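Asker: okay, predicted coordinates and the sequence, questions at the end:
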Amino acid sequence: MTPPPPTAPLPLPRHVLGTEHPWQLVRDDFARLRTVFVYSRTDEWSAVADDERRLPLLLGHETARWRRLPATSARRRFVASRALVKHTAGALLGMPPHAVSLSSTSAGAPHLPASPWLRVSLSHTDDLVLAGFSTAGPVGVDVERSDRPLVAAGLPDAFCTADELAFLHDLPPHRRNAWAVRLWTLKEAYTKALGLGMRLPFPAFGFHFPSGRPSLRPPLGRPELQSPTWQFSTHGLYHPHYTASFALAS
């Protein structure tokens, strides 16, 4: 069997500073790798969130959903997520952000119905919003606080494989939680890229780290999920406060 061609490394996530970001940098990343990852803080989209006269133009059919959100913080996070996706997609597609049509799949994942070849994934925690875009294949992203207390709560038993639990146990105690968060975000990113979310039980598949890089141990008995070209990466955002993981099948 001919081995698959070598793949380019996944791009580094790029910090987007709101509407005035130099979008040519994002387009250049995308032109080279057909994939781009971007992130922002909610307050970096304050100019958009505060302009309630023009905001319905950007949100379109989601304006009613925005109005139903009870808390100011939830509203601003919602606006930031839509602004990040629509401004980035607009930069990649060569159209104004308000012209980007954004909807959701039956699984709740973001979808660009007028440009289905441009895959998109979205995640947020606290006031941080993260998105991924690719024409190379299915893409998934996930971000969590690096200090989310997974180990103290006993959660790895619920989402790790036996090999992953052994891996965590062999680590010094002060390093276990950071690696548990890394495993969690990798699993979230992978299942988002598959379009399955948590409908695929997390203990059914795992990750190991030859040479320090994440590598998938796919679900047994699910050959359709065992693509040889999956790529994964993990990065700290606003280091060391957040852990973000990325998945791409090309």
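Answerer: Sure, I can see it. Model, not experiment: these values are computed from the prediction. Numbering: from 1, shown residues only.

Asker: every contact and neighbour count from this point should use C-alpha atoms.
Answerer: Fine.

Asker: excluding its backbone neighbours, what's nearest residue 130?
Answerer: If the residues on either side of it in the chain are set aside, residue 130 comes closest to residue 39, at 4.3 Å by C-alpha to C-alpha, 6 or more residues apart in numbering.

Asker: revised request: answer the last question for residue 132.
Answerer: Closest to residue 132 by C-alpha to C-alpha, 6+ apart is residue 37, at 4.4 Å.

Asker: next, count neighbours for that neighbour.
Answerer: Using other C-alpha atoms under 10 Å, residue 37 has 27 neighbouring residues.

Asker: helix or strand next in line after whichever strand or helix holds it, which one?
Answerer: In the assignment (DSSP states H and E), residue 37 maps to strand 35-41. The first helix or strand that comes after strand 35-41 along the chain, using DSSP H and E, is helix 46-49.

Asker: that next one: which residues count as buried?
Answerer: 46, 48, 49 (16 or more other C-alpha atoms under 10 Å).

Asker: for stretch 191-200, same thing?
Answerer: Within stretch 191-200, the residues that count as buried by 16+ other C-alpha under 10 Å are 191, 192, 193, 194, 195, 197.

Asker: isn't the last one right up against residue 191?
Answerer: This points to residue 197. Yes: here residue 197 reaches residue 191: they are 4.7 Å apart, a contact under C-alpha atoms under 8 Å.

Asker: one more structure, for comparison:
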Amino acid sequence: MPEAPAPAPEDTRPAIPAPGECHLWHIPVRPRPDWLTLLDEEERASAARFTRTRAREVFLTSRAAQRLVGAHYLGVPPTAVTVRRDCAHCATEPPVPHGRPRFAHGTPPPVDYSVSHTEEHLLIAVTGHGVVGVDIEARGSLRDADALPAAVLTPAEREHYTALPAHERRDWLLTAWTRKEAAMKLTGLGLRAAPRHLDVRGPQVTAGPIPGWPDTPIHLYPLPAPEAHTAALASTTPITATRTRTLP
């Protein structure tokens, strides 16, 4: 997938992604105490409850970056960006919102986005057309790799996996898992979608009988990722170009 042409120098605020375009925001996770001011009171309280410093930094980076990215597209200050996380698949709102995040500006909002992170890196995918899901994984993150295929792969995927040379299996499994995660995040179903019912070997997801799964095709794309990471994008509209963005 090609990189979209850079905007003209005077274009200081990114335009809404064009049809077929996705903006990819890459943000390294590192201490940014000044970003704490971008969080609301509830988020600051949540950050304070983390006992692990790294987990707190990931949370702070994610919540603040979503507001900073939103501000670029919405034309408002970061502190004025409101993010909703209510679940479209729940009959009643749970005590802790767990739906896919979206900007609460406009009906529908001018952009859709998805966010994923490891302990080292945050990735936000933004589109102006359709719905997206993104996932990034560290290559050393697979645990119980021997047991995972039976839990997350379809029968046809397991057959493909076992036919691979042993030294190729781990990378293939991580790529498949990343593609499944991106698709599940797009739908907002998460692991309720049962990844073993999703075949992600092709350019589109082939889904088994999953309640709440959309009828529209979900397209899958590999993404460039930082060293020792794997990333994937899912989209309800075909993506023909990406534009890489970053935050300091």
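Answerer: That came through, no problem. Because the structure is predicted, anything quoted here is derived from the model rather than measured.

Asker: report the contact partners of the residue nearest to residue 132 of structure 1.
Answerer: 11, 12, 13, 14, 130, 131, 132, 133 (C-alpha atoms under 8 Å, 6 or more residues apart in numbering).

Asker: state the pair within the residues you listed that is farthest apart.
Answerer: The largest separation in these, counting by C-alpha to C-alpha, is between 11 and 130 at 13.8 Å.

Asker: please enumerate the helices of structure 2.
Answerer: Counting by DSSP state H, one finds helices in structure 2 at the ranges 41-49, 53-74, 148-152, 155-163, 166-187.

Asker: can you lay out the ones you listed as a markdown table showing distance to residue 141 of structure 2?
Answerer: Shown next, in a markdown table, are these (distance: least, C-alpha to C-alpha, whole Å):
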| stretch | distance to residue 141 of structure 2 |
| --- | --- |
| helix 41-49 | 24 |
| helix 53-74 | 15 |
| helix 148-152 | 12 |
| helix 155-163 | 18 |
| helix 166-187 | 9 |
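
Asker: residue 118 of structure 2: which of those helices is closest?
Answerer: helix 53-74 (8.0 Å).

Asker: show me what residue 121 of structure 2 lines up with in structure 1.
Answerer: Superposed on structure 1 with TM-score structural alignment, residue 121 of structure 2 falls opposite residue 128.

Asker: circling back: show me what the residue nearest to residue 132 of structure 1 aligns to in structure 2.
Answerer: Residue 37 of structure 1 maps onto residue 24 in structure 2, by TM-score structural alignment.

Asker: quick check: the match of residue 121 of structure 2 touching residue 39?
Answerer: Yes: the pair residue 128 of structure 1 / residue 39 is scored as a contact, 7.2 Å apart, by C-alpha under 8 Å.

Asker: what separation is there between the residue most central in space within structure 1 and residue 153 of structure 1?
Answerer: The centroid of structure 1 falls nearest to residue 141 when counting by C-alpha atoms, centre = their mean (1.7 Å). Distance of residue 141 of structure 1 to residue 153 of structure 1, computed by C-alpha to C-alpha, to the nearest Å: 24 Å.

Asker: repeat for residue 239 of structure 1
Answerer: To residue 153 of structure 1, residue 239 of structure 1 is 23 Å away according to C-alpha to C-alpha.

Asker: before we move on, the earlier item: which residues touch the match of residue 121 of structure 2?
Answerer: Residue 128 of structure 1 neighbours (C-alpha under 8 Å, 6+ apart): 39, 40, 41, 42.

Asker: can you lay out these as a markdown table showing distance to residue 83 of structure 1?
Answerer: A markdown table is the format used below for the contacts of residue 128 of structure 1 (distance: C-alpha to C-alpha, whole Å):
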| residue | distance to residue 83 of structure 1 |
| --- | --- |
| 39 | 11 |
| 40 | 10 |
| 41 | 11 |
| 42 | 10 |
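
Asker: mapped onto structure 2, which of the contacts of residue 37 of structure 1 hold?
Answerer: With both residues aligned by TM-score structural alignment, their matches' C-alpha atoms under 8 Å, the contacts of the contacts of residue 37 of structure 1 that structure 2 also has are 130, 131, 132, 133.

Asker: how many residues are close by the second one?
Answerer: Meaning residue 131 of structure 1. With other C-alpha under 10 Å as criterion, residue 131 of structure 1 counts 27.

Asker: please name the nearest non-neighbouring residue to it.
Answerer: residue 122 (4.4 Å).

Asker: please report how far the one you found lies from residue 214 of structure 1.
Answerer: Counting by C-alpha to C-alpha, the gap from residue 122 of structure 1 to residue 214 of structure 1 is 21 Å.

Asker: more neighbours: which of those two?
Answerer: Taking neighbours as other C-alpha under 10 Å, residue 122 of structure 1 and residue 214 compare with residue 122 leading, 26 against 19.

Asker: so that one sits right up against residue 133, yeah?
Answerer: No: checked against C-alpha under 8 Å, the pair residue 122 of structure 1 and residue 133 is beyond contact range at 9.2 Å.

Asker: residue in structure 1 matching residue 198 of structure 2?
Answerer: That one, residue 198 of structure 2, aligns with residue 205 by TM-score structural alignment.

Asker: how close does that match sit to residue 186 of structure 1?
Answerer: With C-alpha to C-alpha as the criterion, residue 205 of structure 1 and residue 186 of structure 1 are 11 Å apart.

Asker: mind checking which of those two has more residues around it?
Answerer: Ranked by neighbour count (other C-alpha under 10 Å), residue 205 of structure 1 and residue 186 place residue 186 first, with 29 against 17.
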